[in-house]
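# Got a predicted model here, sequence first, then my questions.
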Amino acid sequence: MQPRLEAEHLFKVFGRRPDEAVERVRKGADRDDLRGDGTTAAVIDASFRVEEGEIFVVMGLSGSGKSTLLRMLNGLLEPTAGRVLFDGRDLTALTDRELRKLRSERISMVFQHFALFPHRSVRDNAAYGLEVQGVPRAERERRADEALALCGLAGWEKAWPDELSGGMQQRVGLARALATDADLLLMDESFSALDPLIRRDMQDQLLELQKTLRKTIVFITHDLNEAMRLGDRIAVMRDGRIVQTGTAEDILLRPANDYVASFIQDVDRSRVLTAAAVMDTEPRGDEADCGCETAAPDTPFTELCALSARLTHPVAVLDAGRTLVGVVPRQRLVGVLGDEHGEATACDRDGGKVTGRA
């Protein structure tokens, strides 16, 4: 099946003779080598696919190249080398007019700093993308109001941006992207300017919307916990390169290199992992026959600990058809929470909570 979005060996180089710089990188030069000549390789040989209905998170520290990468995905920046394919169409081959039409109708962006017009009402801000498309006023106001309601802002249509909190202003930005019914949402550090509690609320809002809308989303963040919470898959960037792509479980349990391993060392695994990530997929076959409590593949790790504490045998994991797909021995739970020195945090048998060292 064709992916909705695909990046093929993307490079973005700023400075003199960028094409020559790409060739140097392909032959083994690194960022520092180029920097000495006044050239910056912002993105180096980035390739990935984003499936329809997927939240694909690009995560990295400041200067890793993630925002530059995002801007190549909708043609705001032209790649020095490589291609971007959207529904199989090569964006790098489109004219400026074709790109503007595509961005106005099929690709929307949600920015970090809201980007609301202070002289426009909440409704008119949400309807702005439709106005650019030339949609009649009555229709664009109807669609804007529907998008605002989806984002929890029903009743605020006539308010002004400065009457809203930061979180509410970001909801208007999200509603503006949704109102156009774009196929692809690009979200550039969209929640990072918000206070922690509001930020988590916006993450909840996005996940709730995604259950029904099933948009294709590329989400940029420097926050690993946010990436783990939102991403169906995550691409980790360092110095312009994608160093690992995978699910949150893949990255937590199988880091590709020492950099990724050090990056994830402070993540609370119990908030990310599920039964499917830690179960033994070759059970004996009789674990589900005892009539005891069982788990589902998406049962959170913390619930597995509590369940394991009540049982005297491995936890059976059953799929939606009640077929046994795996088991989770208690020692597996302990091992997953072990640190790099071999010490491990155990599940307390009395309450199933993570309480001490094994």
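Yep, it's here.
# C-alpha from now on. contacts and neighbour counts both.
Noted.
# Tell me which stretches of this structure form strands.
5-14, 40-50, 55-59, 81-86, 89-90, 107-110, 184-188, 216-221, 233-238, 241-246, 315-318, 324-328, 345-347, 354-357 (DSSP state E).
# how about the last one: buried residues?
Buried residues in strand 354-357, counted by 16 or more other C-alpha atoms under 10 Å: V354.
# And that strand, what does it pack against?
Judged by 3 or more C-alpha pairs under 8 Å, 6 or more residues apart in numbering; DSSP states H and E, strand 354-357 is in contact with strand 345-347.
# Between the strands of the chain, which one is closest to L197.
strand 216-221 (16.7 Å; C-alpha to C-alpha).
# picking that back up, please identify which of the strands of the chain is closest to L207.
Closest among these, using C-alpha to C-alpha: strand 55-59, at 9.4 Å.
# That closest one versus strand 40-50: what angle between them?
If you take axes from the mean of the first three to the mean of the last three C-alpha atoms, to 10 degrees, strand 55-59 sits at 160 degrees to strand 40-50.
# what's strand 55-59 packed up against?
Packing partners of strand 55-59 (3+ C-alpha pairs under 8 Å, 6+ apart): strand 216-221, helix 224-230, strand 233-238.
# Including mean neighbour count and distance to G173, could the ones you listed go into TSV?
Shown next, in TSV, are those (neighbours: other C-alpha atoms under 10 Å; distance: least, C-alpha to C-alpha, whole Å):
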stretch	mean neighbour count	distance to G173
strand 216-221	24	14
helix 224-230	20	18
strand 233-238	23	24
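# how about those, which one is nearest D201?
helix 224-230 (11.7 Å).
# Return the list of helices and strands in contact with that closest one.
Here helix 224-230 touches strand 55-59, helix 196-213, going by 3+ C-alpha pairs under 8 Å, 6+ apart.
# Please identify the most buried of the ones you listed.
Across the helices and strands packed on helix 224-230, averaging neighbours per residue (mean count of other C-alpha atoms under 10 Å) puts strand 55-59 on top, at a mean of 27.
# Alongside the first one, take a look at this:
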Amino acid sequence: MSQYPWGEATATGIGSHPGEDHAEAIKVVFGELPALPYLPELPARGVGADMIGRTASLLLELPVEVQPSGWRFADRPGRDFKRARDHLLRDLDALEESAQGYRGPFKIQVCGPWTLAGAIELRYGDKTLADSGAVRDLVESLAEGIVAHVADIRRRVPGASEIVVQLDEPGLPGVLAGTVPTASGFGRLNAVDVQVAADRLREVLPADAFPIVHCCASDVPFKVLRTAGVKGISLDASLLKRRDEDEIGELIEAGTAFFLGVVPGVDASLPDIDVVARPAVELWRRLGFPHAGLASQVVLTPACGLAGASPAYARAALAKCRKSAQVLGEDLGRRDG
């Protein structure tokens, strides 16, 4: 039996979609990505549909509100928190209807703790990241919220064989490098220690799901992710550097799954499926791994979310990833034959 929730030659998406019609976005996802569908996010709907607000609506006993500077913790749930929660609940209702009869793995996305901490301000105006105690409170609340969210998904999608939980951490490299701006914008917050970053990230990884981390930056912190114990890493294949390949090889050898972004997240000319699959094939070849493992350990995706794309391109990009993943499996057969 495979150690991964999905079968061979699988593709999926990152999370965000263009437009405001969530029911249509779900239909596109299930239609184009039947092997690993996911809950799409539509940030174009406004406040509360964005990555930060959507995940903040999962936090327990830590209500948020929107200020001119962005999201901030509040004394009590207000209009902004309710709007974010309502967006999510409507999306889950639409998912429940569309997923009837579905059997297989299912993916959801939440914002990771370090990106949240670098984005949400405390009541007195500084970033959560500036206060280690506040970070601990945020992590504890998020961990509980993720557990409850996963349980809700299992109830609404009873045919889901396993839940893949993607933590979006675009802000993690900046947290580690000490480049996150203060609330005023005139300074930078201190860098977070690598071990502390890994420890806090580990605390939110759900034990009853398959946790992966998505980071579309050019400097993915592989050491932190490995130390935290994530089971998969999602990244933009075009940003991979040769100097990272030793760490990537160690992760592959340890069984870590890789979600490789192989088509642009915004409207562009989509190449032939052989070209789309090439970064995965060539990475595997350079690192010297048997071809037999590639089609199960690697999942093909767009390079990042599709919120900035047109609806037609978003559908085409997902279809291209799916067809390219199939070619990847066929390519393995030809090479091993």
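Thanks, I have the structure now. The shown structure was predicted, so the numbers you read here are calculated from the model rather than taken from an experiment.
# Give me the TM-score for these two chains.
Here the superposed chains carry a TM-score of 0.35, computed using TM-score structural alignment, normalised by the length of the second structure; 172 aligned residues with a C-alpha RMSD of 5.5 Å.
# Can I get the helices and strands packed on strand 55-59 of the first structure in a markdown table including distance to Y128 of the first structure?
Formatted as a markdown table, those follow (distance: least, C-alpha to C-alpha, whole Å):
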| stretch | distance to Y128 of the first structure |
| --- | --- |
| strand 216-221 | 20 |
| helix 224-230 | 27 |
| strand 233-238 | 31 |
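# Out of those, which gets nearest to A21 of the first structure?
Evaluated over those, closeness to A21 of the first structure peaks at strand 233-238, with 18.5 Å, by C-alpha to C-alpha.
# ok, back up a step: reformat the helices and strands packed on helix 224-230 of the first structure as JSON lines; add distance to L99 of the first structure.
Listed next are these as JSON lines, based on distance: least, C-alpha to C-alpha, whole Å:
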{"stretch": "strand 55-59", "distance to L99 of the first structure": "22"}
{"stretch": "helix 196-213", "distance to L99 of the first structure": "25"}
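# I52 of the second structure is in what secondary structure piece?
helix 51-56 (DSSP states H and E).
# Can you point out the buried residues in whichever helix or strand comes after that helix?
Later in the chain than helix 51-56 of the second structure, the nearest helix or strand by DSSP H and E is strand 64-67. Neighbour counts over strand 64-67 of the second structure (16+ other C-alpha under 10 Å) mark V64, E65, V66 as buried.
# for strand 64-67 of the second structure, packing partners?
Checking 3+ C-alpha pairs under 8 Å, 6+ apart, strand 64-67 of the second structure ends up next to strand 70-73, helix 79-98.
# can you map out the helices along the second structure?
According to DSSP state H, the second structure carries its helices in the segments 22-32, 51-56, 79-98, 113-117, 132-156, 172-177, 194-203, 222-228, 245-253, 273-287, 294-297, 311-336.
# So for I212 of the second structure, which of these sits nearest?
Across these, closest to I212 of the second structure is helix 222-228 (C-alpha to C-alpha), at 9.0 Å.
# Switch the helices and strands packed on strand 64-67 of the second structure over to a markdown table; also include mean neighbour count and distance to L176 of the second structure.
As requested, these are exported to a markdown table (neighbours: other C-alpha under 10 Å; distance: least, C-alpha to C-alpha, whole Å):
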| stretch | mean neighbour count | distance to L176 of the second structure |
| --- | --- | --- |
| strand 70-73 | 20 | 22 |
| helix 79-98 | 17 | 29 |
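# a markdown table for those, including distance to G249 of the second structure?
As requested, these are exported to a markdown table (distance: least, C-alpha to C-alpha, whole Å):
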| stretch | distance to G249 of the second structure |
| --- | --- |
| strand 70-73 | 39 |
| helix 79-98 | 37 |
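# so which of the ones you listed gets nearest A25 of the second structure?
Distance to A25 of the second structure, taken as C-alpha to C-alpha, is lowest for helix 79-98 among these, at 10.0 Å.
# tell me the angle of that closest one relative to helix 22-32?
If you take the same axes, to 10 degrees, helix 79-98 of the second structure sits at 40 degrees to helix 22-32.
# Show me what helix 79-98 of the second structure is packed against.
Short answer (3+ C-alpha pairs under 8 Å, 6+ apart): helix 79-98 of the second structure packs on helix 22-32, helix 51-56, strand 64-67, helix 132-156.
# Highest mean neighbour count out of the ones you listed?
Highest mean neighbour count among these (mean count of other C-alpha under 10 Å): helix 51-56, with a mean of 24.
# And that one, what does it pack against?
On a contact count with 3+ C-alpha pairs under 8 Å, 6+ apart, helix 51-56 of the second structure meets helix 79-98, strand 104-111.
# okay, these in TSV with distance to E247 of the second structure next?
Below are those laid out as TSV (distance: least, C-alpha to C-alpha, whole Å):
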stretch	distance to E247 of the second structure
helix 79-98	37
strand 104-111	24
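# Quick one: closest of these to W284 of the second structure.
Of all these, strand 104-111 sits nearest to W284 of the second structure, with 24.8 Å by C-alpha to C-alpha.
# just checking, what packs against that closest one?
Contacts defined by 3+ C-alpha pairs under 8 Å, 6+ apart place strand 104-111 of the second structure against helix 51-56, strand 160-168.
# Which of these sits closest to H214 of the second structure?
With C-alpha to C-alpha as the measure, strand 160-168 is the member of those nearest H214 of the second structure (4.8 Å).
# so the closest one versus helix 132-156, what angle?
Counting by the same axes, to 10 degrees, strand 160-168 of the second structure lies at 150 degrees to helix 132-156.
# From F11 of the first structure, how far out is R26 of the first structure?
In this structure, R26 of the first structure and F11 of the first structure are 10 Å apart, going by C-alpha to C-alpha, to the nearest Å.
# What of D201 of the first structure?
Distance, D201 of the first structure to F11 of the first structure, using C-alpha to C-alpha: 35 Å.
# Over to D124 of the first structure?
Relative to F11 of the first structure, D124 of the first structure is positioned 38 Å away (C-alpha to C-alpha).
# Likewise for P196 of the first structure?
34 Å.
# next one: A126 of the first structure
Using C-alpha to C-alpha, A126 of the first structure is found at 34 Å from F11 of the first structure.
# the more surrounded of those two?
Neighbour tally, A126 of the first structure and F11, criterion other C-alpha atoms under 10 Å: the higher count belongs to A126, 32 against 27.
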